[in-house]
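J.: Quick one, what's the 3D model for this:
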Amino acid sequence: MFKKKLAFVALAAVFAFTACGNGGKDSSKSKEESDVVKLGNSGPLTGPLSVYGITTENGIKLAIDEINKAGGINGKNVEWTGLDDKGEITEAVTNYNKLMQEGANAILGGVPSKPTLAMAESAAKDEIVYITPTGTQANITEGKNNVFRVAFTDPFQGEVLANFSAKKLAAKKVAVLRNQSSDYSMGVADVYKKKAEEFGMEVVADEAYGDNDTDFKAQLTKIKSSNPDVLFIPDYYEKVALIVSQVRASGINAIIVGADGWDGVLSVLDKSAFKDIEGSYFANQFSLQDPSEKTQKFIKDYKEKYGEDPSTFAAEGYDTVYLYKQAVEEAKTTKWDEVVKALKAIKFEGITGSFSFDENNNPRKTAKIIKIDKGQYTFDSEVGAD
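T.: Below is the predicted model:
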């Protein structure tokens, strides 16, 4: 009898957790009757990647403040829960489960690609509306009907930057220096290398380093001997800041090109090192020099609220909330399946550009090319993949 009671209690607990944690159709329907819209995310709010998580969340909270002041979403106030995962997969999944248990209407999920992918895989099973502001790894959305992204993908950046290297920089020979410990860096580098060859450029070197490396002399010596016109370094800004001075010290004069992880590199470089990164380019989805009224208002409001200029991550977070708002208003409900349908058909105009989604729920958009000129980020051009 005691064992039977234990089994019954355990079964009841599993049922309760599933009904609450998975947030399936019944949970979504019950949330429709609430007078609030619950949104949440897990991101790195502490640790080495915290600048990305904090600025993403700042952009999200600015959008929510604006929306609530204007009457909410379909007349409902928006509540926000931001949880810290330090950029770690295990903590991200734990936070995802907590948000599900709390009855989230949608998760604006993840910041770095690895924890974002882990949460996206859970979200695909639960069928909740899941939109990552910044996750760029290609397989985050692939095969997941309800998972979307605002950022362009790693492969897309590789294509755009190869196009830019060939047509704008007129490069004949390119070298690649990649972080073999990073799916992000590897993903961008693989596509860049493939597209570079398709554009008729010669890939004269392809060198790799690890996350914990601080001395790149061996790799750079090989790259120097190949005499490239462009050196492509797709990594996050902290690692780029370590590398660029060593690039110039090694005698490499190539133009350095990077991906959107470069955003913020000037903030961690000593001004004496600005000369080492002068004239470099990187792809991004946002520029402080964008003259549009909507963008300039966002920049002004963000600076007034947080005391600093917004990063691309902040702009992506901001756009993600308004993207969700538009989808809910077009669907006239917060029911997950209906919002997913609305997102698939949406035409959205945001701070990071105007876009609709392709068959893999990736945004079709161009990239903004940012040039580092006299210690400042300057808008250079807008470039597509072809």
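
J.: going forward, measure contacts between C-alpha atoms and count neighbours the same way
T.: Fine.

J.: tell me, how many neighbours does I107 end up with?
T.: I107: 26 surrounding residues under other CA atoms under 10 Å.

J.: Surely it touches V129?
T.: Yes: counting by CA atoms under 8 Å, I107 touches V129, with 6.4 Å between them.

J.: So G384 versus F164, what's the distance?
T.: Per CA to CA, to the nearest Å, G384 is found 9 Å from F164.

J.: For the two, indicate the residue with more neighbours.
T.: Neighbours per residue, other CA under 10 Å: of G384 and F164, the larger number sits with F164, 25 against 16.

J.: List the residues that contact the closest residue to the more buried one other than its chain neighbours.
T.: Nearest non-adjacent residue to F164, counting by CA to CA, 6 or more residues apart in numbering: V383, 7.1 Å away. Contacts for V383 (CA atoms under 8 Å, 6 or more residues apart in numbering) come out as V160, F164, T366, A367, K368, I369.

J.: Pull the distance from stretch 204-213 to the chain's centre.
T.: 23 Å (CA atoms, centre = their mean, to the nearest Å).

J.: and that stretch, how far apart are its ends?
T.: Stretch 204-213: ends 23 Å apart by CA to CA.

J.: Kindly report the same for stretch 269-283.
T.: The first and final residues of stretch 269-283 sit 19 Å from each other (CA to CA).

J.: For it, buried residues please.
T.: Using 16 or more other CA atoms under 10 Å as the burial criterion, the residues of stretch 269-283 that qualify are L269, F274, D276, I277, E278, G279, S280, Y281, F282, A283.

J.: let's see this one next to it:
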Amino acid sequence: MLWEGLLVKLSKWMVLLTVLLLSVALVAAGCGGGDKAGDQKAAEGEKVITIGFIGPLTGDVKTFGESTKNAFLLALEERNYKVGDFTIKTVTADDRNDATEAVNVATKLITQDKVQAIIGSVTSKCTIPISEVANGNGVVMVTPTATNPAVTVADGKLKEYAFRACFIDPFQGTVAAKFALDELKAKKAAILFDQGNDYTIGLKDFFTEAFTKGGGQVLATEAYTDKDTDFSAVLTNIAKLDIDVLYLPDYYQKVSLIGKQAREKGIKAVFLGGDGWDSSELDFAAMEGGYFTNHYSPEDPRPEVQEWVKKYEAKYGAKPDALATLAYDATLILLKGIEDANSSDPAKIKDAIKALQNFQTVSGSITYDENNNPVKSAAILQIKDGKQVFVKSVNP
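T.: Next up, the predicted model:
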């Protein structure tokens, strides 16, 4: 009986020890993607602020996710994961450029990881639903690159916690149209766009409005889906038209396919597009001679640009694209907001960001308008001799 009693007591202690070990494991699992230094500082009683990152780390635009994540981490490393009195903890999530997955990961970051702010996402189709989740939960969100107006304003109502580091599609579409009219002397255009993508729809609409208002004609507007890979039918029809420019407002993977097939169909029009072209995986041969609107150029001689290019190259072995640059800027904007607010309270942080005046970033000076959009310039780049060439800057 004595041995049975000892065994019972020993069993109870083993159960308690197992529960304790499982609890420790679950806590550790909950910190997945977190910064180890930040976790240790929290254990020592330091004040911690948790920042989430969301981007397409896999999927059809994974180079965008890689660039933005690299820049996000570089900005934090430069600050030694500190801002004011706070140690920064990070949690990273992959939205795969899928709107449903974007909502899922944003919800997890907010409800489970308890982030106070989010950097991301990259594309408008993911960032628009993320902004709804973040704003509804009172969590600050700064997207580096989502250019659709609906990221910050929906049905005429401002999402107070949603900000961006980039210009918006009305400006980008208008710049492209004016460049086509004034610089390329284009009179007739055709447009191909993804009917399920807010980004391409917006650029299509704003380009069309500005191009026709300036005296140009859009002879064809053809829709496709994100799953389409064969554009023969619509390009055959467009090849019969006498157009000067073919506007392709989509991401690098899709426009590369369209551009190659368009040339095979004998279309000689100048290709024109938006910032979604900016990737090392663009088919430079197919898109040769084309122009696109972008947020910056690594050839810009401004000292802040050249310093940025140098340190990014030193860290990652490649020149930073506009996606990386804007992610770096978005992170600086958020850190400035935290610093000025001297608080981890998202309500105070968003007020501090809103109040920024002429805040200097790599891509330009940031002052927010009434819709939480920065007023800033755009760059025109050309695909020439297998690389991107800076053409000019365009002010608002």
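
J.: other SSEs contacting the lengthiest helix in the second structure?
T.: Ranked by residue count and defined by DSSP state H, the top helix of the second structure is helix 2-30. When contacts are defined as 3 or more CA pairs under 8 Å, 6 or more residues apart in numbering; DSSP states H and E, helix 2-30 of the second structure sits against none of the other helices and strands.

J.: host element of the most centrally placed residue in the first structure?
T.: When CA atoms, centre = their mean is applied to the first structure, the residue found nearest the centroid is T134 (1.5 Å). If you go by DSSP states H and E, T134 of the first structure is not part of any helix or strand.

J.: need the contact list for it.
T.: The contact partners of T134 of the first structure, by CA under 8 Å, 6+ apart, come to G110, V111, P112, S113, R149, V150, A151, F313, E316, G317.

J.: 7 Å - rerun?
T.: V111, V150, A151, F313, E316 (CA atoms under 7 Å, 6 or more residues apart in numbering).

J.: One more: Y251 of the second structure?
T.: Neighbouring residues of Y251 of the second structure by CA under 7 Å, 6+ apart: G276, W277.

J.: That one matches what in the first structure?
T.: Aligned counterpart of Y251 of the second structure in the first structure: Y236 (TM-score structural alignment).

J.: Tell me which stretches of the stretch 251-396 of the second structure form strands.
T.: Along the stretch 251-396 of the second structure, counting by DSSP state E, counting those that start in this stretch, strands occupy 270-273, 291-294, 359-361, 364-366, 378-384, 387-394.

J.: out of these, nearest to Y316 of the second structure?
T.: strand 387-394 (19.0 Å; CA to CA).

J.: Following superposition onto the first structure, what is the mean distance for the closest one?
T.: Compared with the first structure after fitting, strand 387-394 of the second structure has a mean deviation of 0.9 Å; criterion: mean CA distance after the TM-score superposition for the first structure.

J.: residues in the first structure aligned with that strand?
T.: Taking TM-score structural alignment, strand 387-394 of the second structure hits residues 376-383 over in the first structure.

J.: what does stretch 202-213 of the second structure give?
T.: Under TM-score structural alignment, the match for stretch 202-213 of the second structure is residues 187-198.

J.: buried ones in that stretch?
T.: Buried, per 16+ other CA under 10 Å, within stretch 187-198 of the first structure: G187, V188, A189, D190, V191, Y192, K193, K195, A196, E197.

J.: compared with the second structure, how much does the strand or helix carrying the first one deviate?
T.: Think G187 of the first structure. Here G187 of the first structure, judged by DSSP H and E, is contained in helix 183-198. When the second structure is superposed, helix 183-198 of the first structure averages 0.9 Å from its matched positions, counting by mean CA distance after the TM-score superposition for the first structure.

J.: residues making contact with that helix?
T.: So helix 183-198 of the first structure is contacted by 137, 154-155, 157-159, 161-162, 178-180, 203, 234-235 (CA under 7 Å, 6+ apart).

J.: Can you tell me which of the buried residues of stretch 187-198 of the first structure lies closest to A170 of the first structure?
T.: For those, the nearest to A170 of the first structure is A196 (11.5 Å; CA to CA).

J.: Regarding A208 of the first structure, what is its secondary structure?
T.: strand (DSSP: H, G, I helix; E, B strand; the rest coil).

J.: which one in the second structure is aligned with it?
T.: In the second structure, A208 of the first structure lands on A223 (TM-score structural alignment).

J.: Am I right that that match is in contact with A190?
T.: No: counting by CA atoms under 7 Å, A223 of the second structure stays clear of A190, with 11.2 Å between them.

J.: and V174 of the first structure, what element?
T.: strand 173-179.

J.: That strand - contacts with which helices or strands?
T.: Secondary-structure packing of strand 173-179 of the first structure (3 or more CA pairs under 7 Å, 6 or more residues apart in numbering; DSSP states H and E): helix 183-198, strand 202-209, strand 230-232.

J.: I'd like the ones you listed written out as JSON lines, with distance to L323 of the first structure added.
T.: JSON lines is the format used below for those (distance: least, CA to CA, whole Å):
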{"stretch": "helix 183-198", "distance to L323 of the first structure": "24"}
{"stretch": "strand 202-209", "distance to L323 of the first structure": "37"}
{"stretch": "strand 230-232", "distance to L323 of the first structure": "32"}
